[in-house]
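**Student:** Any chance you can model this:
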Amino acid sequence: MIVITTPTGDIGSQVLDCLLQTAPSHGEVIRVIARDRSRLPEAVRARVDVVTGSHGDADVLAAAFDGADAVFWVVPPNPMTPTLQAAFSDFTRPAARAFAEHGVERVVGVSALGRGTAMADRAGLVTASLEMDDLIAASGIGYRALANPSFMDNVLRQVDSIRTAGVFADTVAPDRAAPAVATRDIAAVAARLLLDRSWTGVDSVPVLGPEDLSAHDMARIMSEVLGTQIRYERRSYDDLRTQMIGRGLGSAFVDGMVDMMQAKDNGLDAGVARTPEAGTPTTFRQWCADVLLPAVETAAAD
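**Tutor:** Alright, predicted model coming up:
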């Protein structure tokens, strides 16, 4: 049995879709942990076992992990967390105990690039994620941490600005090339590992996308796919902080985001070489055609 956390989240929902397509042929039963089962499509609810509640709750985990061989683990975002440790390691601690107690053999978790770099201990959300990986690894079960760069899908947060103003904004230097990955490719890697019973031990699995791109490269590709000029605007870290505080996000989360973005601008994601094993197929151009363009067209129609 495979247990999926965050089955309605950006990555968790795609992992679930992948497994529903392939797991039956492997003889795998799928169970999900969901706070609100009604958010799962009815067709999905008919094909999975649903445990209702938070995967930060020990009682919920006891029910969910009973009979489980593998778990897909994602910490849900908590923008009001009092500390980053509370959001990542403290939230995960009951699960780290429950994995061993219930005989879970393999866990695949969503994490980040940066381990072993000079910035790893001051990269905000990334630092907290790596500390969570260490906690899970110490539980004694097999663990694969998916080490991800920035997500292509984060661009969707700026659909309105891209559509109405032709502006794509970020804090990164405009000409610094870096990896980016589509969440659908992260989900595909996770599903493959969850179905593979051959691996043991602890390791990090880089998921790098097919190419390094700068912000100017991304703006150019968006322009070509959308058929309209998109330009990149670099915002300051102070602007980013002010924007997030204005949205009501908590200070620990805001500090963690700013620290992460500063670390990325200093090369946090550049420490792992792209290999055939670490690369994934979806190019940014293909992602723009498949995901961004329909999102922009839908926003324009509303």
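**Student:** contacts and neighbour counts: CA atoms only from here.
**Tutor:** Fine.
**Student:** all helices for the stretch 201-302 of the chain, in order.
**Tutor:** In the stretch 201-302 of the chain, the segments counted as helices under DSSP state H, counting those that start in this stretch are 215-226, 237-246, 251-265, 284-287, 293-301.
**Student:** Same list, those, but as CSV with mean neighbour count and distance to Glu131 please.
**Tutor:** Listed next are these as CSV, based on neighbours: other C-alpha atoms under 10 Å; distance: least, C-alpha to C-alpha, whole Å:
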stretch, mean neighbour count, distance to Glu131
helix 215-226, 19, 29
helix 237-246, 14, 24
helix 251-265, 20, 14
helix 284-287, 18, 30
helix 293-301, 14, 35
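**Student:** Could you export the ones you listed to CSV, including columns for distance to Trp73?
**Tutor:** Shown next, in CSV, are the helices of the stretch 201-302 of the chain (distance: least, C-alpha to C-alpha, whole Å):
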stretch, distance to Trp73
helix 215-226, 30
helix 237-246, 26
helix 251-265, 20
helix 284-287, 25
helix 293-301, 28
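**Student:** who wins for proximity to Pro174 among those helices?
**Tutor:** helix 215-226 (5.0 Å; C-alpha to C-alpha).
**Student:** Report the angle between the closest one and helix 293-301.
**Tutor:** 70 degrees (axes from the mean of the first three to the mean of the last three C-alpha atoms, to 10 degrees).
**Student:** Could you also give me the structure for this second sequence? I'd like to compare it with the first:
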Amino acid sequence: MIVITAPTGNIGRHLLTRLLAAAPAAGEELRVIVRDPARLPDAAHGRVDVVTGSHAEAEVLDRAFEGADAVFWLVPPDASRTPHDAYSGFTRPAVKALAAHGVGHVVGVSALGRGTPLADRAGLVTATLAADDLIADSGVAYRALANPSFFENLLEEAASIREQGVFTDAADADRKAPFVAVADIAAAAADLLLDRSWTGTDSVPVLGPQDLSPNDLARIMTEQLGRPVRYARQPLDELYTTLLGYGLNEAFVQGVVDMKRAKDEGLDAGVTRTPDTTGSTTFEQWCARTLKPAVLA
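**Tutor:** From the prediction side, this is the model:
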């Protein structure tokens, strides 16, 4: 039995689709934890066991982890809490439930940066790595998928790209980083969940096919969308003020700013790209399949 948290989210929906296709041949049963079962894809109805509720709740986790062999664990962002509470606080009930039900394997969504000088001052990434440690220390076999920033983050900029031809971030325009598509993260998770011959704990990088700077992204978007797109760098103090204006938790906002600063200083750089650590989706492909429809909608 494989349990999938956040099955309707960016990564989870891709993972669920992959596991639905592979599970019968692998002899695997699937269970999902979901707040609103109506949001599950049609293909899942009648084929997965559904536990309704939030995976922040101990009672929900207790029901979901009973009889489970493996769990896909994803902490949803919660900007109303401090980074510590949003990640470690959210994860602690799961650690107790994993132990109570003897779950053997966990695959989690994490971040690049472990072992670097920036890891202890990288805001939300630092909080993510601390939550990884909670799971790893529980005694389960654990693989943390260490991801850079997602291509999908640009979907938040779709209206600005459409109306103004501009997208923003806090990185230097020429800072290259290994952006990745969420579908490739899901593919890595599916492989690990279906072949549980691994033991111990480890971090598994999931990188895009090439390092790209914001200027590279702008150039490729211009080519793929057939309209000019440029990058505008947002100062960190401006980002901080903007996010606070949305009423977000002040410590969480500082965590975002610290993460952005660390990424601009090279947090995501330096990981060797190999066939095992590289996703297949290029930025050009992602733009054509995902961003272009969103911008032209």
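**Student:** Give me the TM-score for these two chains.
**Tutor:** Remark: TM-score between the superposed chains equals 0.98 [TM-score structural alignment, normalised by the length of the second structure]; 297 aligned residues with a C-alpha RMSD of 1.0 Å.
**Student:** one step back: minimum distance to Val202 of the first structure: which of the helices of the stretch 201-302 of the first structure has it?
**Tutor:** Judging these by C-alpha to C-alpha, what sits closest to Val202 of the first structure is helix 251-265, at 24.5 Å.
**Student:** who's in contact with that closest one?
**Tutor:** Contact with helix 251-265 of the first structure is made by 78-84, 119, 122-126, 171-173, 176, 237, 240-241, 244-245, as judged by C-alpha atoms under 8 Å, 6 or more residues apart in numbering.
**Student:** and what of stretch 198-209 of the first structure?
**Tutor:** 106, 113, 137, 141-149, 179-182, 185-186, 189, 272, 274, 278-283.
**Student:** one more time with 6 Å
**Tutor:** Stretch 198-209 of the first structure is contacted from outside by 142-148, 179-181, 278-280, using C-alpha atoms under 6 Å, 6 or more residues apart in numbering.
**Student:** Those in strands, which ones?
**Tutor:** Judged by DSSP state E, the subset of the contacts of stretch 198-209 of the first structure located in strands is 142-148, 179-181.
**Student:** now these in JSON lines, with distance to Leu249 of the first structure and neighbour count?
**Tutor:** As requested, these are exported to JSON lines (distance: C-alpha to C-alpha, whole Å; neighbours: other C-alpha atoms under 10 Å):
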{"residue": "Gly142", "distance to Leu249 of the first structure": "35", "neighbour count": "20"}
{"residue": "Tyr143", "distance to Leu249 of the first structure": "31", "neighbour count": "25"}
{"residue": "Arg144", "distance to Leu249 of the first structure": "30", "neighbour count": "27"}
{"residue": "Ala145", "distance to Leu249 of the first structure": "27", "neighbour count": "27"}
{"residue": "Leu146", "distance to Leu249 of the first structure": "26", "neighbour count": "23"}
{"residue": "Ala147", "distance to Leu249 of the first structure": "25", "neighbour count": "25"}
{"residue": "Asn148", "distance to Leu249 of the first structure": "24", "neighbour count": "25"}
{"residue": "Pro179", "distance to Leu249 of the first structure": "27", "neighbour count": "22"}
{"residue": "Ala180", "distance to Leu249 of the first structure": "25", "neighbour count": "25"}
{"residue": "Val181", "distance to Leu249 of the first structure": "26", "neighbour count": "26"}
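**Student:** Need the distance between the two termini of stretch 190-199 of the first structure.
**Tutor:** 13 Å (C-alpha to C-alpha, to the nearest Å).
**Student:** do the same with stretch 97-110 of the second structure
**Tutor:** 20 Å.
**Student:** Which element, helix or strand, includes the nearest residue to Ala58 of the second structure once chain neighbours are set aside?
**Tutor:** Residue nearest to Ala58 of the second structure in three dimensions, not counting chain neighbours: Pro93, with 5.5 Å by C-alpha to C-alpha, 6 or more residues apart in numbering. Using DSSP states H and E, Pro93 of the second structure maps to helix 90-101.
**Student:** what's the mean distance for that helix versus the first structure?
**Tutor:** Taking mean C-alpha distance after the TM-score superposition for the first structure, the mean distance separating helix 90-101 of the second structure from the aligned residues in the first structure is 1.1 Å.
**Student:** What residues of that helix count as buried?
**Tutor:** Within helix 90-101 of the second structure, the residues that count as buried by 16 or more other C-alpha atoms under 10 Å are 90-98, 101.
**Student:** Mind putting these into a markdown table with distance to Val204 of the second structure?
**Tutor:** A markdown table is the format used below for the buried residues of helix 90-101 of the second structure (distance: C-alpha to C-alpha, whole Å):
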| residue | distance to Val204 of the second structure |
| --- | --- |
| Phe90 | 22 |
| Thr91 | 20 |
| Arg92 | 22 |
| Pro93 | 24 |
| Ala94 | 21 |
| Val95 | 20 |
| Lys96 | 24 |
| Ala97 | 24 |
| Leu98 | 21 |
| His101 | 25 |
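**Student:** Spatially central residue in the second structure, please.
**Tutor:** The second structure has Val109 as the residue nearest its centroid, 5.3 Å off, counting by C-alpha atoms, centre = their mean.
**Student:** you'd agree that one is up against Phe72?
**Tutor:** No: assessed by C-alpha atoms under 6 Å, Val109 of the second structure is found out of contact with Phe72, at 8.2 Å.
**Student:** about what we covered before: which other helices and strands does the helix holding Pro93 of the second structure contact?
**Tutor:** For helix 90-101 of the second structure, there is no helix or strand it packs on, judged by 3 or more C-alpha pairs under 6 Å, 6 or more residues apart in numbering; DSSP states H and E.
**Student:** continuing past that helix, what's the next helix or strand?
**Tutor:** strand 105-111.
**Student:** Run through who's touching that next one.
**Tutor:** 70-74, 140-147.
**Student:** do stretch 224-241 of the first structure as well
**Tutor:** Applying C-alpha under 6 Å, 6+ apart, the set of residues contacting stretch 224-241 of the first structure is 166-171, 219, 223.
**Student:** So which of those residues sit within strands?
**Tutor:** Filtering these for strands - DSSP E - leaves 167-170.
**Student:** which two from those residues end up farthest apart in space?
**Tutor:** Val167 and Asp170 (10.1 Å).
**Student:** Check the gap between the closest residue to Leu296 of the second structure other than its chain neighbours and Asn153 of the second structure for me.
**Tutor:** Among residues not flanking Leu296 of the second structure along the chain, Arg162 sits closest, at 7.0 Å (C-alpha to C-alpha, 6+ apart). Noted for Arg162 of the second structure: a distance of 15 Å to Asn153 of the second structure, by C-alpha to C-alpha.
**Student:** Who has more neighbours out of those two?
**Tutor:** Neighbours were counted for Arg162 of the second structure and for Asn153 using other C-alpha atoms under 10 Å; Arg162 has more, 19 against 12.
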